[in-house]
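S.K.: Can you look at this prediction? I've put the sequence above it.
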Amino acid sequence: MAKVRTKDIIEKFKLELISGEEGINRLITMTDISRPGLEMAGFFDYYPAERIQLLGKTELTFINQLNQDARTDRLERLCTDITPAIIITRDLEVPEELIEASEREAVPVLRSKLKTTRFSSRLTNYLESQLAPTTAVHGVLVDIYGVGVLIIGKSGVGKSETALELVKRGHRLIADDCVEIRQEDDDTLVGTSPELIEHLLEIRGLGIINVMTLFGAGAVRSHKKISLVINLELWDQTKQYDRLGLDEETMRIIDTSVTKLTVPVRPGRNLSVIIEVAAMNFRLKRMGVNAAEQFSNRLSDVIEDGEHEDR
């Protein structure tokens, strides 16, 4: 999992550092953000101190109505040794008691010009993206007609060569050899390429080629949601391969199941065309058109009609 520190969000959102500069290297471990309304009223029994604390107009208006002792007490209790930051929105004035407490506890107090709801939404999206569970898979990721297709298989089976043919046919490469995958949502996997090998393809006999240099900027993209996995394996005469497409296999990546197809490789099979058609067929299925099911239903109708005629 990637690490996010307070100084990263300062740079990302161009926040003004008011106080607590010693704590800008604190780790942010949670994507949840807290708006401490009950805490301002004095209820700290369930204070989520490990979250970023966001103070908007409502919270500051309330705290400014308290007497000096209560205001000092509440703001001091907001600042703990695990609080990554306290952020003031709308460019509002920061209470002097908060500045003093944050300096003692080294809790960064930051200020944004954005409205509270808008800033909270942007910060949450950023943290969820950066702190999402990640893994790496040996394979190739290609964008085919808007479908992110992850091509996997044993070394030497022809993944990169197939990807090169797909790029020549107008599709876009995201990553070759190593695909970094992060789970951004319960059912959303996004694949990217390691920076070191971005836009590069390794072709045995040719070596490393730069896809963007050879085919242009339209032949690559930086990231893509993974919707389909194609497993390339050498043809095994003893194995029974799916010929109708009724059986749907899945592959689990992190906590998400992705549709998986196994395509046998042998001389004479045009893998790039097969994978291209697989992506188009996958799109059709998502639109409610399933050729295999339609054939199966027609076959069942023919069998039933034959049985009725025999009677």
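M.R.: Happy to help now that I have it. It should be emphasised that the depicted structure is a prediction, and the values quoted were computed from it without experimental measurement. Numbers count the residues shown, from 1 in each chain.
S.K.: Please make it C-alpha for all contacts and neighbour counts, starting now.
M.R.: Will do.
S.K.: The nearest residue to Glu165 once chain neighbours are set aside - how many residues pack around it?
M.R.: Excluding the flanking residues, the one nearest Glu165 by CA to CA, 6 or more residues apart in numbering is Ser272, at 6.2 Å. Ser272: 19 surrounding residues under other CA atoms under 10 Å.
S.K.: now do the one 4 residues further on
M.R.: By other CA under 10 Å, 19 other residues sit near Glu276.
S.K.: May I have the residues that are in contact with it?
M.R.: 144, 166 (CA atoms under 8 Å, 6 or more residues apart in numbering).
S.K.: Please apply the same query to Val220.
M.R.: Val220 neighbours (CA under 8 Å, 6+ apart): 172-174, 199, 211-212.
S.K.: Alongside the first one, take a look at this:
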Amino acid sequence: MNKVSVAELVEANNLIVYAGGNFLNDRHVTTSDISRPGLELTGYFDYYPEERVQLMGMTEISYAHKMEHEKRMTIMERMCGENTPCFVISRYLSVPEEMEIAAKKHNIPILRSKLPTTRLSSKMTNFLEGRLAERKSLHGVLVDIYGLGVLITGDSGVGKSETALDLIKRGHRLIADDRVEVYQQDEQTLVGEAPKILQHLLEIRGVGIIDVMNLFGAGAVRTSTDIALIVHLENWNKDKQFDRLGSGEQSVQIFDVSLPKITIPVKVGRNMAIIIEVAAMNYRAKTMGYDATKVFENNLNNLIQENSKNS
């Protein structure tokens, strides 16, 4: 089961440790759902999701401060479940004394943030969804081309890494080489990133491993990007028919997301970096409503109609 330590949650969301700093690595989050324990403050614990991060904002804290000491102590004790990862207080609101006592007794960290509750909840949810999502490792190279995530695939030795190097020299950015970790962020978005051991590294046959950030600067790399397009490189075969007009649409299903795919034949003398760059630009034009293939087909139909009238 995937899990995230509270220490990672603190670092990624700029949280302030109010109490329980010694237990940040011992407590773990296993779900991206965030709990706002309003009902629990009233004493309703029939369904208490103790495994969630317990986020308290203005509503919860103001209600808690109006409770009598004995009841507040009882409620805070019940909220400290065995699997409760942490309490998070938004807007730098004051922490109830009873919460501090109960959390300390059960070794549960208390964290604070200056952010409003809704924004903080969204920020933590996005982080946890990314870290806890199911992941798949794909063979390929992921490059950011004009802000578009392009996954370059193909057989080993077809020239994926060399093409990526050309794209980097043309001002584009590397995300991952050889292995791409992919996870689904939402119903329409796949995110790709490099495994930690391969971040910023590129393998060029005959040269070896190069550090792209060290050679080309921080502007030549990104940690992750949304994948919008798959470009598959395939060795040129005269017996195989490749799409010449761009009308043969292909797609690849990864998790629940369908990604468009373009197959490009590789042949000596073809500049693959420029071709992939143009393919990315053409895909973006299509998403913005301009399809050169349809323009050509319309022009062709108009020409046929004109010739028919003149004949």
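M.R.: That came in fine, so what should we check first? None of these values were measured; they are calculated from a predicted model.
S.K.: Post the TM-score for the overlay when you can.
M.R.: Overlay of the two chains. TM-score (TM-score structural alignment, normalised by the length of structure 1): 0.87; 310 aligned residues with a CA RMSD of 2.7 Å.
S.K.: returning to that earlier point: alignment lookup: the residue nearest to Glu165 of structure 1 to structure 2.
M.R.: Using TM-score structural alignment, the equivalent of Ser272 of structure 1 in structure 2 is Ala273.
S.K.: buried stuff in the helix or strand containing that match?
M.R.: Here Ala273 of structure 2, judged by DSSP states H and E, is contained in helix 272-287. If you call a residue buried by 16 or more other CA atoms under 10 Å, then helix 272-287 of structure 2 has these buried ones: 272-273, 276-277, 279-280, 283-284.
S.K.: Show the contacting residues for the most centrally placed residue in structure 1.
M.R.: The centre of structure 1 sits closest to Glu184, judged by CA atoms, centre = their mean, with a distance of 3.2 Å. Applying CA under 8 Å, 6+ apart, we find Glu184 of structure 1 in contact with 128-129, 132-133, 190.
S.K.: By neighbours, which of the residues you listed wins?
M.R.: Val190 (19 neighbours).
S.K.: Centre of the chain to stretch 162-170 of structure 1, how far?
M.R.: Stretch 162-170 of structure 1 has its C-alpha centroid displaced from the chain centroid by 25 Å (CA atoms, centre = their mean, to the nearest Å).
S.K.: hang on, the earlier thing: tell me how far the helix or strand harbouring the residue nearest to the centre of structure 1 lies from the chain's centre.
M.R.: Element membership of Glu184 of structure 1, judged by DSSP H and E, is strand 178-185. Computed by CA atoms, centre = their mean, the chain-centroid distance of strand 178-185 of structure 1 equals 6 Å.
S.K.: could you check the angle strand 178-185 makes with the helix or strand just after it?
M.R.: Sequence-wise, the next helix or strand downstream of strand 178-185 of structure 1 (DSSP H and E) is strand 188-192. Going by axes from the mean of the first three to the mean of the last three CA atoms, to 10 degrees, strand 188-192 of structure 1 is angled at 150 degrees with respect to strand 178-185.
S.K.: Show me which residues of strand 188-192 of structure 1 are buried.
M.R.: By neighbour count on 16+ other CA under 10 Å, the buried set for strand 188-192 of structure 1 is 188-192.
S.K.: List the contacts of it.
M.R.: By CA under 8 Å, 6+ apart, strand 188-192 of structure 1 touches 141, 174-175, 179-184, 222-227, 256.
S.K.: on average, how far is that strand from the matching bit in structure 2?
M.R.: When structure 2 is overlaid, strand 188-192 of structure 1 sits 2.4 Å from its aligned residues on average, using mean CA distance after the TM-score superposition for structure 1.
S.K.: what's the next secondary structure element after that strand?
M.R.: Next helix or strand after strand 188-192 of structure 1 toward the C-terminus (DSSP H and E): strand 200-203.
S.K.: chain center to that next one: distance?
M.R.: That offset, for strand 200-203 of structure 1, works out to 25 Å (CA atoms, centre = their mean).
S.K.: So which elements touch that strand?
M.R.: helix 159-168, strand 207-210 (3 or more CA pairs under 8 Å, 6 or more residues apart in numbering; DSSP states H and E).
S.K.: The closest residue to Asp26 of structure 2 other than its chain neighbours: neighbouring residues, count only.
M.R.: Spatial nearest neighbour of Asp26 of structure 2, excluding adjacent residues (CA to CA, 6+ apart): Ser5 at 7.1 Å. Using other CA under 10 Å, Ser5 of structure 2 is surrounded by 16 other residues.
S.K.: any idea how far whatever residue of structure 1 lines up with Ser5 of structure 2 is from Thr29 of structure 1?
M.R.: Under the alignment (TM-score structural alignment), Ser5 of structure 2 maps onto Arg5 of structure 1. Using CA to CA, to the nearest Å, Arg5 of structure 1 is found at 9 Å from Thr29 of structure 1.
S.K.: Thank you kindly, that will do.
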